[in-house]
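[1] structure for this input, please:
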Amino acid sequence: MLAQILQQLPQQLLNGLVLGSTYALFALGFTLMFGVLGVINLTYGFYFTTGAFLALYGTKLLGLSIWLALPGAAILTGLIAILFDAALLTPLRRKKAPELASLMVTLGATLLLYSLATASFGTDIRRLPPAVISHAAYTIGGVRVTLSQILIIVTTVLIVVALLSLIRGTRFGLSMRALAENGEAAQLMGVNTDAVVRMVSFISAALGSTAGVLIGLNFNAIQPYMGESMMLKGFAVIIIGGLGDIKGALVAGLVIGILEVLTAGFISSAVKDAAGFLLLVATLWFRPVGLFGRAPVKRA
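    Predicted coordinates:
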């Protein structure tokens, strides 16, 4: 039994890394939105679904390759997010409404959007065209890896590097950090906060959309409510990693993905979702601020 587990472990770790990469990518956008804009935008899960459907119809109806459909879906979803933010959240920001107001507004919008999506597309699972990506597999050291898995890992790595470079090495990244720290002070320092908000909405939605495309590619199963379950994973990831912490979101996403795959492979697929939430409970018990979060400073 032990020998069989050890033999399967490298393959399961790779599968977990692939799944965790999509979780991390999704959580990065969620973390960015929460950390900079200070709102829990529940429409974020719908951006995940939107990206998957845009890629699906881009490949089916327009005959696009996945190399064009993926960035195209990300850009279109980002533009949709800017419109949603302007319609739903900008009026609340201007009136300095409490955080609960944005939560309730986006909750209502999410219910409406999912209802419209279901009415338009139904609840049947849709699949990407077989020729959208090669199903050839490569065996490296006894581990089987497919082209779609390579695409998922490479895409995640490139996006993480680009995002960190943007945040830490550009003037726009400095403006984002200033807005996250104190919006009013950033505005007094000459930061165009409206422009930063629009760009953060665009980038966050593009990340969520990309995660949706990659999940659809990995499991070849796309349906309107796929973003709903992903939002639960997103909440778990950002709480375990630490609210608003990008490094924490990345690490927690990978850990949950690997933990779920190992649980499904060696225990039972029926309890794989519970594994991540047990980790969430343990984190809240022993480190409520998350793995990389910092406790708020109390002033006398």
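[2] contacts, neighbours, all on C-alpha from now
    Noted.
[3] burial count for the spatially closest residue to M230 that is not a sequence neighbour?
    With C-alpha to C-alpha, 6 or more residues apart in numbering as the criterion, M230 has its nearest non-adjacent residue at 6.6 Å, and that residue is G45. Neighbourhood size, G45 [other C-alpha atoms under 10 Å]: 26.
[4] doesn't G45 fall inside a strand?
    No - per DSSP: H, G, I helix; E, B strand; the rest coil, G45 lies outside any strand segment and is helix.
[5] verify the stated contact: it with F235.
    No - using C-alpha atoms under 8 Å, G45 makes no contact with F235, being 10.7 Å away.
[6] what does the one helix or strand L54 maps to rub up against?
    Using DSSP states H and E, L54 sits within helix 44-60. The contact list for helix 44-60 (C-alpha atoms under 8 Å, 6 or more residues apart in numbering) reads 26, 30, 64-66, 69-70, 72-74, 77, 81, 110, 113-114, 127-129, 132, 205-206, 208-214, 216, 222-228, 230-231.
[7] next up, for comparison:
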Amino acid sequence: MAFFFDQLLNGLSLGALYALIAVGYTVVYGIVQLINFAHGEIFMIGAFGAMSTWVVLGWLGGDAEAWWNLPLMLIGGMVVAVLTAVLMERFAYRPLRNAPRLAPLITAIGISIFLQELVRLFYGRIPGFPDAKAAIPFPQIEFFTGDPVNIGGLLVHRGNIFVVVALAVCWAFLWWFVNRTAIGRAMQAVSQDPDTSRLMGIDVDRIIVVAFAVGAALAAVAGVASGLRYGNIDFKMGFLAGLKAFTAAVLGGIGNINGAVVGGLTLGVVEAMASSYIQGQFGGPSWKDIWAFVLLILILVFRPQGLVGARVVDRA
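    Have a look, this model is predicted:
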């Protein structure tokens, strides 16, 4: 029984990571119905931005392991991720807003590869900086270097706790932002009918930029959480994570923020349990990605609206 709960907690922390990325996916899709396959690279850039902030703080003579580095790293990662996402929207997606859906989809794949190679080449040319071609150790913050926390007799890694807490905080903030602010209500209006929203005086372009910025900020938090959970980052980390986040968004119900959280947590638990309890030729940790996408196929076949239900209007 202890093994079961240990794997359950591990799955929930992994699912919380997927959910953080998936919520950002969902915010953008809910507004412009764009499957932004480059969102995984925004997650990766957020992690590298946080690490770069830590390196700069070290150059300035700060305490490398002090706990106050973490909020500064989060801010640094968010700034870099949001700036990248806003530039992406302005110069890559906005000119294609009225184009056939295949055009922005192909563009997103191209941007994904472009950002991967940009990070690899950029960090590879900085003297004294870790080579981005291989996994780079993520900064060790004082709180996260301690012993695992005992929760009901189970030892839980502090990085896992941070992921779950980050998801809860971001989920609560996003609920408040979407439902209790003027910009949030404008986002809901644009997601339903952008043309009528424009006639009502809403700056649709500005709202879309806000959606990309919010999604990027959440992805940056996920990037930092991933670094703390696994202890390293690399320039390829966003590709598979982005696919898993898309799977989580579809699993919960595309365009539904609550569905993205439910889908992410479900996906993480399924991966953890499948890796632990399915053994033999078709089991083990190496098969966890297989079972994740098998789950996606089953959902698309038997419940295409997702576990919670889609909440977007088809404007095709």
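[8] so what does the residue nearest to M230 of structure 1 match up with in structure 2?
    Matched to structure 2 by TM-score structural alignment, G45 of structure 1 sits across from G40.
[9] next one: that match from K244 of structure 2, what distance?
    9 Å (C-alpha to C-alpha, to the nearest Å).
[10] picking that back up, and the helix holding L54 of structure 1, what's buried?
    44-59 (16 or more other C-alpha atoms under 10 Å).
[11] cool, and stretch 72-87 of structure 2?
    Counting neighbours by 16+ other C-alpha under 10 Å, the buried set in stretch 72-87 of structure 2 is 73-86.
[12] report the mean deviation for it after fitting onto structure 1.
    Compared with structure 1 after the fit, stretch 72-87 of structure 2 shows a mean deviation of 1.6 Å (mean C-alpha distance after the TM-score superposition for structure 1).
[13] so that stretch corresponds to what in structure 1?
    So stretch 72-87 of structure 2 sits over residues 68-83 in structure 1, by TM-score structural alignment.
[14] same check on stretch 156-165 of structure 2?
    Going by TM-score structural alignment, stretch 156-165 of structure 2 sits over residues 145-154 in structure 1.
[15] contacts for that stretch, please.
    Stretch 145-154 of structure 1 is contacted by residues 14, 17-18, 21-22, 133-139, 214, 217-218 when judged by C-alpha under 8 Å, 6+ apart.
[16] now do 10 Å
    If you take C-alpha atoms under 10 Å, 6 or more residues apart in numbering as the criterion, stretch 145-154 of structure 1 is touched by 11, 14-15, 17-22, 25, 67, 132-139, 155-157, 160, 210-211, 213-215, 217-219.
[17] list only buried entries from these.
    Neighbour-count burial (16+ other C-alpha under 10 Å) applied to the contacts of stretch 145-154 of structure 1 gives 11, 14-15, 17-22, 25, 132-133, 155-156, 160, 210-211, 213-215, 217-218.
[18] in helices, which of the residues you listed fall?
    The helices, defined by DSSP state H, take in 11, 14-15, 17-22, 25, 155-156, 160, 210-211, 213-215, 217-218 from these.
[19] where do the helices of structure 1 begin and end?
    2-37, 44-60, 66-84, 90-94, 99-121, 147-169, 171-181, 183-188, 193-219, 226-241, 246-266, 272-286.
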